[in-house]
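K.L.:
Sequence first, predicted model second:
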Amino acid sequence: MFGTSGRHERGALETIVSTYERPLLVYVTRITGNASIAEDIVQEVFIKLSGQWRGPMEPGPQISAWLYKVAHNGAIDALRRERRRGALHQAHAEEVGETVPPSEGQGRSPLPFEAQRVREALDTLSERERALVVLKVYEERSYKEIAEIAGLSVGNVGFILHTAMKKLAASLEKGGADDVR
């Protein structure tokens, strides 16, 4: 019944996965700071693609924007869950009189000093700001593409990015001043 068409669709999905899996993993890892969480999110993105995508199953700007939007939303949701989980864990630790280092259990691998400073500066941003900065700086997306992915106007993207970059610069400058010997 679905013989040739099913094989064609499977082949098309495999092409999409091979084209976008790595860039999506990098994007989501940069937002979440956790490769394991990123893998789960990207896997969910492709599951949603196979069940929800109604356009042509071929690489291009439409499917790329859709994939990044779904990955973006998944990453933001994961950050919110992680923040809630961290707050609950911290509250429990305070109840029993323990101290919990903020990075415990986040699954981040050690980074070189400069990369760690950038990661810490990114962590000072809101989820939305962080995601937009990653799209602009690391993914080199245009404001229009970012607007489509994030569901914002181009003007709003520009404003948020401007504010976020000022925060990043201040955070990195502050960190750099502390490191002077």
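P.N.:
Thanks, I have the structure now. Being a predicted model, the structure only gives us computed values, none of them experimental.
K.L.:
contacts and neighbour counts: CA atoms only from here.
P.N.:
OK.
K.L.:
Surely I146 and V133 touch.
P.N.:
No: if you go by CA atoms under 8 Å, I146 and V133 don't touch, sitting 9.6 Å apart.
K.L.:
Put this next to the previous one:
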Amino acid sequence: MNDSHMALLCALHDEHAAPLLRYVLRLTGDDQLAEDVVQEALLRAWKNPDVLAQGPSAARAWLYTVARNIVIDDRRSARARREIGLETVPERARSDPTESALDSWLVADALTQLTPEHRTVIVRAYYMGQSVAELAELLDVPAGTVRSRLHYGLRALRLALQERGVTGR
């Protein structure tokens, strides 16, 4: 490891360790596990110097993706679920509620980054099923303003999710 690689790793840690720990703590609710996940994500960055060379924004996205995947892998493990192995595989695959829950937490965390106006219209339109006309009346603004807030709010939400390592599916 050369000095520039070490300097990049230190800068990566200094800039991203604390926010990454808060993010993982929201996902896990477990201080010790969150610290272990952040340590593992930073260790993987150290082992993968190409990540460091991509710049701070790409490195941050990579770290959040790695941390999220570590949490998902931990939750899926037999140890986490306290499962006993089966000799036969179940006939019907079940959806993974852990990934769905983590996605929900990730979106909720990203929503906190939006302005109150954007957050309000997104939550009321997409989660509460309110129409543009209903929102315009409720918020006492023109329907065009509601549509504009939805457009720019979704754009800001997409950026907030990308900062957390979520890419388009």
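P.N.:
Everything's here; your move. The model shown is predicted, which means the values in this text are computed figures rather than measured ones.
K.L.:
Do a quick rundown of the helices in structure 2.
P.N.:
3-28, 31-47, 49-53, 56-76, 78-81, 97-111, 116-122, 132-139, 143-163 (DSSP state H).
K.L.:
Tell me the residues of structure 2 aligned with stretch 33-42 of structure 1.
P.N.:
Alignment note (TM-score structural alignment): stretch 33-42 of structure 1 is matched to residues 29-38 of structure 2.
K.L.:
What's the local residue count around the residue lying closest to D31 of structure 2 once chain neighbours are set aside?
P.N.:
Nearest residue to D31 of structure 2, sequence neighbours excluded (CA to CA, 6 or more residues apart in numbering): L25, at 6.2 Å. L25 of structure 2 is flanked by 18 other residues according to other CA atoms under 10 Å.
K.L.:
ditto for the one 3 residues further on
P.N.:
Residue crowding around T28 of structure 2 was assessed by other CA under 10 Å; the count is 20.
K.L.:
measure the nearest residue to it once chain neighbours are set aside to A80 of structure 2 for me?
P.N.:
Leaving aside its sequence neighbours, T28 of structure 2 sits nearest to A34 (CA to CA, 6+ apart; 6.6 Å). In this structure, A34 of structure 2 and A80 of structure 2 are 14 Å apart, going by CA to CA, to the nearest Å.
K.L.:
and those two? which has more neighbours close in?
P.N.:
Ranked by neighbour count (other CA under 10 Å), A34 of structure 2 and A80 place A34 first, with 22 against 10.
K.L.:
contacting residues for the more buried one?
P.N.:
If a contact means CA atoms under 8 Å, 6 or more residues apart in numbering, then A34 of structure 2 has L21, V24, L25, T28 as its contacts.
K.L.:
coming back round to it: which of the helices of structure 2 sits closest to R169 of structure 2?
P.N.:
helix 143-163 (11.8 Å; CA to CA).
K.L.:
Any idea how far that closest one is from the middle of the chain?
P.N.:
Distance of helix 143-163 of structure 2 from its chain centroid, counting by CA atoms, centre = their mean, to the nearest Å, is 17 Å.
K.L.:
buried residues in it?
P.N.:
143, 146-147, 149-150, 153-154, 156-163 (16 or more other CA atoms under 10 Å).
K.L.:
Also stretch 34-45 of structure 1?
P.N.:
Residues of stretch 34-45 of structure 1 classed as buried: A35, I37, A38, E39, I41, V42, Q43, V45 (neighbour count, 16+ other CA under 10 Å).
K.L.:
how about those residues in CSV, adding distance to V157 of structure 1?
P.N.:
Listed next are the buried residues of stretch 34-45 of structure 1 as CSV, based on distance: CA to CA, whole Å:
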residue, distance to V157 of structure 1
A35, 26
I37, 26
A38, 24
E39, 27
I41, 24
V42, 24
Q43, 27
V45, 23
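K.L.:
So the residue positioned nearest the centre of structure 2 versus L8 of structure 2, what's the distance?
P.N.:
By CA atoms, centre = their mean, structure 2 has its centre lying nearest to L106, at 3.9 Å. From L106 of structure 2 over to L8 of structure 2 the distance is 27 Å, taken as CA to CA.
K.L.:
Number of residues surrounding the spatially closest residue to V38 of structure 2 that is not a sequence neighbour?
P.N.:
Spatially, and ignoring its direct neighbours in sequence, V38 of structure 2 is nearest to L21 (6.1 Å; CA to CA, 6+ apart). Other residues lying near L21 of structure 2 total 21 when counted by other CA under 10 Å.
K.L.:
show me what contacts L21 of structure 2?
P.N.:
By CA under 8 Å, 6+ apart, the neighbours of L21 of structure 2 are A34, E35, V38.
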